[in-house]
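> Predicted coordinates and the sequence they were generated for:
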Amino acid sequence: MAVNCPLITFLCFAAVLTTGAAAGNDHGCPDGWTPFGTRCFKFFDSHFSWTQAEKSCQSHGANLASIHSAEENAFVVDLIKEATGENRKTWIGGHDRVQGNLWMWTDGSVWDYAIWASGEPNNTGEREHFVEINYSATHWNDYHEDHVKATSVPETHLRSVPDSGELPVQMYARHELNTLTPPGCI
């Protein structure tokens, strides 16, 4: 028996400490990732709740994506449309599960941008604590955790390896590009 799952994506974010040679490209992103500013994105196809999506992102050395500008939002929307052929609803790293209506990002970065759809966030049924993009064209919506979305787009920060070359190839970044936390610690 087939299960009907809505087709919605999620975005991940990670910091990757690489050189172009180590990554197999000339922009500092791991193979298969697309650069934007100081970060890289990649599309994944999967069916997950918001929490499962975040865990999946972490398994790729990432977090659900944080979005900090209209340009970054447009880039992410375009990346999703390029991968899916539509403006598919997509989990991003925004949530207010710690305190209602106090929105934050899973990567710990500052909540400095939002593009909510009209009437959002509305916390319908007092259980909508997670952010999806492409709710109304390119706008955001708060939604409940147990709703299954499909596909993902992780995001990574560009880095360069120090001359010593002693640091591991992949590390997490938090808040600022120069603040590092080893994998699994965020």
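Looks like it arrived, so ask away.
> From now on I want contacts and neighbour counts done on CA atoms only, so please keep to that.
Noted.
> quick one: buried residues of the longest helix seen in the chain?
Once the chain is assigned using DSSP state H, the helix that runs over the most residues is helix 70-84. Residues of helix 70-84 classed as buried: Asn73, Val76, Val77, Asp78, Leu79, Ile80, Ala83, Thr84 (neighbour count, 16 or more other Cα atoms under 10 Å).
> Quick check: buried residues in the strand or helix carrying Leu180?
Here Leu180 sits within strand 176-181, counting by DSSP states H and E. By neighbour count with 16+ other Cα under 10 Å, strand 176-181 contains no buried residues.
> Do I have it right that Val131 meets Gly94?
Yes. Contact criterion Cα atoms under 8 Å: Val131 and Gly94 qualify, at 5.1 Å.
> Included below, for side-by-side comparison, is a second structure:
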Amino acid sequence: MKKALYASAALALLAGAAQAAPTQWTAASGGNDHWYEVIWARVNLTWEQANAAAMAMSFNGQNGYLASITSAGEQSFLDGVNNAFTTSSPSHGGTYVTAWIGGHDKNTEGSFEWTSGEAFSYTNWSSGEPNNYGGNEDYVQGWWSGNQWNDNGSGATLQKYVVEYNSPSQVPVPASLPLAAAGFGIMGWIGRRRKKA
């Protein structure tokens, strides 16, 4: 199963995916400093295929994943990113807005979570959604009705998905490093004093 997903992801990448350059939602503007990228695969992908393709991507040394939208502010930011990408991609008529995001309830029906395993704390469902139509809608598509969400089935396919990358964290200086530097400094000072004596 995993081999098929990775093969599908590779096919999607080789199909000439169009994408907008990653855009950062900065902390200065109220964001989380994560980077987001809209991918138009130009082929139809299931949520699982889009998820595998997102995980195969990286930016600034960070692995990608289907976007988790955890606040109204993040939704608003991504509305702008997705809409800007759509209007800048006239080759598909400027109307193909809907895209896979990282939400699902495939583990427990009705308990939606992000690919990280984090339960939904914010939702943006369209009226009447999620409805588990046909008894098999486990995956979340964004921008289905305006900028709202819909649950969709495992056989459903879309050509767009949104990838999120965490912000690279600064590597902390080990606590022992300043102590070691101080120790070497003291040893050097003692060594110089002995030479003088």
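Alright, I've got the coordinates. Worth saying up front: this structure is predicted, and the values here are computed from it rather than measured.
> what about the longest helix of the first structure, how far off from the second structure?
When the second structure is overlaid, helix 70-84 of the first structure sits 1.0 Å from its aligned residues on average, using mean Cα distance after the TM-score superposition for the first structure.
> What span of the second structure is that helix aligned with?
Counting by TM-score structural alignment, helix 70-84 of the first structure falls onto residues 72-86 of the second structure.
> coming back round to it: in the second structure, what residues pair with the strand holding Leu180 of the first structure?
No residues of the second structure are matched to strand 176-181 of the first structure when aligned by TM-score structural alignment.
> helices or strands next to that strand in the packing?
strand 172-174 (3 or more Cα pairs under 8 Å, 6 or more residues apart in numbering; DSSP states H and E).
> what helices or strands is the strand it packs on leaning on?
The contact analysis (3+ Cα pairs under 8 Å, 6+ apart) places strand 172-174 of the first structure against strand 8-15, strand 176-181.
> now the strands for the second structure?
Counting by DSSP state E, one finds strands in the second structure at the ranges 18-19, 23-24, 35-45, 58-59, 62-66, 99-104, 137-145, 148-153, 158-165.
> Reformat those as CSV; add distance to Glu129 of the second structure and mean neighbour count.
Listed next are these as CSV, based on distance: least, Cα to Cα, whole Å; neighbours: other Cα atoms under 10 Å:
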stretch, distance to Glu129 of the second structure, mean neighbour count
strand 18-19, 28, 16
strand 23-24, 29, 18
strand 35-45, 22, 22
strand 58-59, 32, 16
strand 62-66, 20, 21
strand 99-104, 13, 26
strand 137-145, 10, 23
strand 148-153, 6, 22
strand 158-165, 18, 26
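> was I right about Glu164 of the second structure contacting Glu37?
Yes. Between Glu164 of the second structure and Glu37 there is a contact under Cα under 8 Å: 6.5 Å.
> Among the strands of the second structure, single out whichever gets nearest to Ala9 of the second structure.
Nearest of these to Ala9 of the second structure, taken as Cα to Cα: strand 35-45 at 8.5 Å.
> For the closest one, give me every contacting residue.
Residues outside strand 35-45 of the second structure that contact it (Cα atoms under 8 Å, 6 or more residues apart in numbering) are 12-13, 15-25, 67, 78, 81-82, 85, 156-167.
> Stretch 7-19 of the second structure too?
In contact with stretch 7-19 of the second structure (Cα under 8 Å, 6+ apart) are residues 37-43, 45, 49-50, 52-53, 56, 85.
> which one of these sits closest to Ala4 of the second structure?
Among the contacts of stretch 7-19 of the second structure, Gln49 lies closest to Ala4 of the second structure (Cα to Cα), at 8.8 Å.
> Counting neighbours, what do you get for the corresponding residue of the first structure for that closest one?
Aligned by TM-score structural alignment, Gln49 of the second structure pairs with Gln52 of the first structure. Using other Cα atoms under 10 Å, Gln52 of the first structure has 15 neighbouring residues.
> Cool, thanks, talk later.
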